[in-house]
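Participant: Give me the fold of what follows.
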Amino acid sequence: MAGHDRFQNALAALVARAVPRHGAALAAYGPHAEEHTAELTRLFAHKLGYAPATLTAYQAAYALTTYDLFGLDDSDGHFWWCVEQLCRNAVFSRQLRHAP
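Facilitator: Predicted coordinates:
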């Protein structure tokens, strides 16, 4: 349970820091989404002690499991955010490039 509390505390601190800089939605779908995602990934990696590659793997897994959960079409931006996550991820983008 201590690890979970550590995660929650670190997440709360990061959100408190990120929201004023990136807006309430953390600009996940905006024109600077890739830079914001990279910055937040670095912050999480540093605060939580994870390798950035581990967190990008989690982001890709989240994208794979949630790409169709937020709307009936792609107008909410989440589907395209998921596509971008997978295209930027080294493991998944390599698979996409070598698909038959």
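
Participant: contacts and neighbour counts: CA atoms only from here.
Facilitator: Fine.

Participant: who's in contact with the residue nearest to Phe92 when sequence neighbours are not counted?
Facilitator: The shortest distance from Phe92 to any residue that is not its chain neighbour, by C-alpha to C-alpha, 6 or more residues apart in numbering, is 5.6 Å, and that residue is Leu86. Contact analysis of Leu86 by C-alpha atoms under 8 Å, 6 or more residues apart in numbering lists 60, 63, 92-93.

Participant: and the spatially most central residue of the chain, what helix or strand is that in?
Facilitator: If you average the C-alpha coordinates of the chain and look for the closest C-alpha using C-alpha atoms, centre = their mean, you land on Gln59, 4.6 Å from that point. Using DSSP states H and E, Gln59 falls within helix 52-66.

Participant: Second input sequence below; structure requested for side-by-side comparison:
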Amino acid sequence: MTTTTEATEATEATEATDVITGARERIDALDDRIIGLIQERMAVSAVVQDARIASGGRRVNLSREMEILAHYSEALGKPGTSLAMTLLELCRGRI
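Facilitator: Okay, the predicted model is just below:
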């Protein structure tokens, strides 16, 4: 025979599993949106680079990249700087 404690623990375990499953599905959906936004950012960055090169400028604007790094760092701390570096590399390639 199942005790009240065992039944409560089983219910709590099932509820936890449901919460985890739902949260993971939401995370997966957010990751898909983030990837889409990064791809969009890459396309916009390519437009900027092309326009800059066509007007006689350089492919990369280091002062602008420093602004981006500072923005991410202020918003997310030190990991934000790493994230921004990765985004910049994805969007302009290695320099």
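
Participant: Overlay them and tell me the TM-score.
Facilitator: The TM-score (TM-score structural alignment, normalised by the length of structure 2) is 0.34; 58 aligned residues with a C-alpha RMSD of 4.0 Å.

Participant: that older thread, show me what the helix holding Gln59 of structure 1 is packed against.
Facilitator: When contacts are defined as 3 or more C-alpha pairs under 8 Å, 6 or more residues apart in numbering; DSSP states H and E, helix 52-66 of structure 1 sits against helix 33-48, helix 78-88.

Participant: Make CSV out of those and add distance to Arg21 of structure 1.
Facilitator: Listed next are these as CSV, based on distance: least, C-alpha to C-alpha, whole Å:
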stretch, distance to Arg21 of structure 1
helix 33-48, 10
helix 78-88, 20
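
Participant: Out of these, which one sits most buried?
Facilitator: Among those, helix 78-88 has the highest mean neighbour count (mean count of other C-alpha atoms under 10 Å), at a mean of 19.

Participant: Whichever helix or strand comes after it: which residues count as buried?
Facilitator: Counting by DSSP H and E, the next helix or strand C-terminal to helix 78-88 of structure 1 is helix 90-97. Across helix 90-97 of structure 1, burial judged by 16 or more other C-alpha atoms under 10 Å covers Phe92.

Participant: nearest to Phe79 of structure 1, of the contacts of Leu86 of structure 1?
Facilitator: Checking the contacts of Leu86 of structure 1 against Phe79 of structure 1 with C-alpha to C-alpha, the nearest one is Ala63 at 8.2 Å.

Participant: Before I go, just wanted to say thanks for your time.
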